[in-house]
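> no sequence on this one, just coordinates:
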């Protein structure tokens, strides 16, 4: 028979072990609930907008900082962190960064320089390069090196800093922001093209869903496109303020507002379960098709704005 003291010790160790196992079992699911955030707040406003700066550029920096600091970046979480087990939030965050990367590229090529006659702005160029970084790089990227590396979210935060530096210089008259119609048209055309690519992704997944009973990728595609549409809504809303005088002078303000309304509706789509049913089905909805409707309507309205600005 075990001595009483030894028996008590084994009992304590057993309870501690059981508690540890319970903690481990709850860590992932509770952590997932704690971390998971699809922040599609369309009332968010840009922070740190300097006098004479661009509200759209400030909004891009604000979104990056929110997704990498306030909510933390989840797309590069390793398997032992709760974020690794999520899929919708990483897709949403990645969609936002993809849209901001496109916007930053067009800022560098079309608006932040005299087209074809000047060098690219150094801060915009830096932001573009950083936003091209893959979203899933953690502290190590063993595909390139065994040494520690800069994580995706750290690079994105550096991109936000570069955008804010550009905006500060713009407010001080040391950077360019072309407010001509042709520069804005070029940017809108690139966004229109990107929305076309997003539409193709939706169409491909809708077709793929017909071949399976339960489409497990529908939600990934939905939230990736949702993140892109959400970011474009906020960027274009603030770009409308930056170009307010031009839009009013060209009588394009009403068309611009209608385009924003379509993007706003698309941004707020939030089904409890993303379904990819038959587009003419009676019982199962197709949320990808619904999202695609608003996307294509916004894309058509963007083209209408461009046509008005050309006149």
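Thanks, I have it. Only a predicted model underlies this, so the values are computations on that prediction, with no experimental measurement involved. Residues are numbered from 1 along each chain as shown.
> alpha carbons only for contacts and neighbour counts from here, please
Will do.
> secondary structure class for residue 281?
State at residue 281, reduced to three classes by DSSP: H, G, I helix; E, B strand; the rest coil: coil.
> and what of residue 231?
helix.
> take the one below as the second:
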């Protein structure tokens, strides 16, 4: 009798009975199946959004863009108008494309993506360099002249931390820079004392191309490191092997692809605004060859992933193909700079 009473106080059998009844009730009420359906549907939606958001923006006609903007505002397409309008549109595309700006996302699916955020980084780097060139050289008649007040604000705004997501967010800082670019664009057509200046000189173009060349040279080396390579230091015995980690190969590839996308449009805008300078130096054909090499980097990727074949192996190496186009463009830029700076 006592043993029977004590057995009823044993918590283990009681817990097994409670757990069994809870599982039966949950299954009987049909809670498990709806939860699984909702979770699966949510996962499918997030994957679909991730694929859509990873689609790279299309290219656009920089001259048509500038003409349409000028017509809508009653402006004239004066020298510099196409370059500034292109830079403004490149940065706006970065923020307004499907999914918006993804590099600082803290929620899925943006949190899971890495190709598009690295593509965005490439665009940002080229936009920063152009904004600096506008402030430092193109908007000033000489080194002792005053900097443009709008570009003084716009240029550092584009250098804001690209991964900041709150207080303030990168998007809000970049949009402030775009607004000041737009103000500068408007003042290019002003007839008052606040009129903005743009000087399409040979030296200002050569200085910006020097920045572009440095970026392309670095990017080509990073892409080539996908298969590893020997790097020699200053001393004869200083030799290291540099190889890109496997998980970073696609990151560098898409950063290069975004950088080339931005450069194609900026170079086309420069071709329009610096047409007289390029014509005087017989350099128009050289610039168009650079653009053609960079346009080749925007061909569709026919593989679901960035392949990293070794040398002359069976599989392709997309990083080396990209590095080839960027190296050819960089070599042409070096020749173009020499042509511009020759007497």
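Everything's here; your move. As the structure is a computational prediction, the values presented were derived from the model and not from experiment.
> Walking through structure 2, point out its helices one by one.
2-9, 11-29, 32-53, 62-73, 81-96, 115-133, 149-157, 170-187, 202-224, 249-273, 275-280, 284-295, 318-341 (DSSP state H).
> residues in structure 1 aligned with the fifth one?
Just to be clear, that refers to helix 81-96 of structure 2. Counting by TM-score structural alignment, helix 81-96 of structure 2 lines up with residues 54-69 of structure 1.
> Tell me the buried residues in the matching stretch?
For stretch 54-69 of structure 1, the neighbour count (16 or more other Cα atoms under 10 Å) marks 54-65, 67-68 as buried.
> Just put these in a markdown table and tack on distance to residue 150 of structure 1.
Output for these, formatted as a markdown table (distance: Cα to Cα, whole Å):
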| residue | distance to residue 150 of structure 1 |
| --- | --- |
| 54 | 29 |
| 55 | 29 |
| 56 | 27 |
| 57 | 24 |
| 58 | 24 |
| 59 | 24 |
| 60 | 21 |
| 61 | 19 |
| 62 | 21 |
| 63 | 20 |
| 64 | 16 |
| 65 | 17 |
| 67 | 17 |
| 68 | 14 |
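> thinking again about what came up before, mind putting the helices of structure 2 in JSON lines, distance to residue 239 of structure 2 included?
As requested, the helices of structure 2 are exported to JSON lines (distance: least, Cα to Cα, whole Å):
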{"stretch": "helix 2-9", "distance to residue 239 of structure 2": "75"}
{"stretch": "helix 11-29", "distance to residue 239 of structure 2": "65"}
{"stretch": "helix 32-53", "distance to residue 239 of structure 2": "42"}
{"stretch": "helix 62-73", "distance to residue 239 of structure 2": "46"}
{"stretch": "helix 81-96", "distance to residue 239 of structure 2": "40"}
{"stretch": "helix 115-133", "distance to residue 239 of structure 2": "30"}
{"stretch": "helix 149-157", "distance to residue 239 of structure 2": "38"}
{"stretch": "helix 170-187", "distance to residue 239 of structure 2": "40"}
{"stretch": "helix 202-224", "distance to residue 239 of structure 2": "16"}
{"stretch": "helix 249-273", "distance to residue 239 of structure 2": "23"}
{"stretch": "helix 275-280", "distance to residue 239 of structure 2": "42"}
{"stretch": "helix 284-295", "distance to residue 239 of structure 2": "32"}
{"stretch": "helix 318-341", "distance to residue 239 of structure 2": "22"}
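> Compare those and give me the one nearest residue 141 of structure 2.
For residue 141 of structure 2, the closest of the helices of structure 2 is helix 202-224, at 9.9 Å, according to Cα to Cα.
> That closest one - contacts with which helices or strands?
helix 115-133, helix 249-273, helix 318-341 (3 or more Cα pairs under 8 Å, 6 or more residues apart in numbering; DSSP states H and E).
> Ok, which of those comes nearest residue 305 of structure 2?
The nearest among those, by Cα to Cα, is helix 249-273 at 7.9 Å.
> which bit of structure 1 covers that closest one?
Taken onto structure 1 by TM-score structural alignment, helix 249-273 of structure 2 occupies residues 218-242 there.
> With structure 2 overlaid, how far apart is that stretch on average?
Here the mean offset of stretch 218-242 of structure 1 against structure 2 after fitting is 0.7 Å, by mean Cα distance after the TM-score superposition for structure 1.
> Go through that stretch and flag the buried ones.
Buried, per 16+ other Cα under 10 Å, within stretch 218-242 of structure 1: 218-240, 242.
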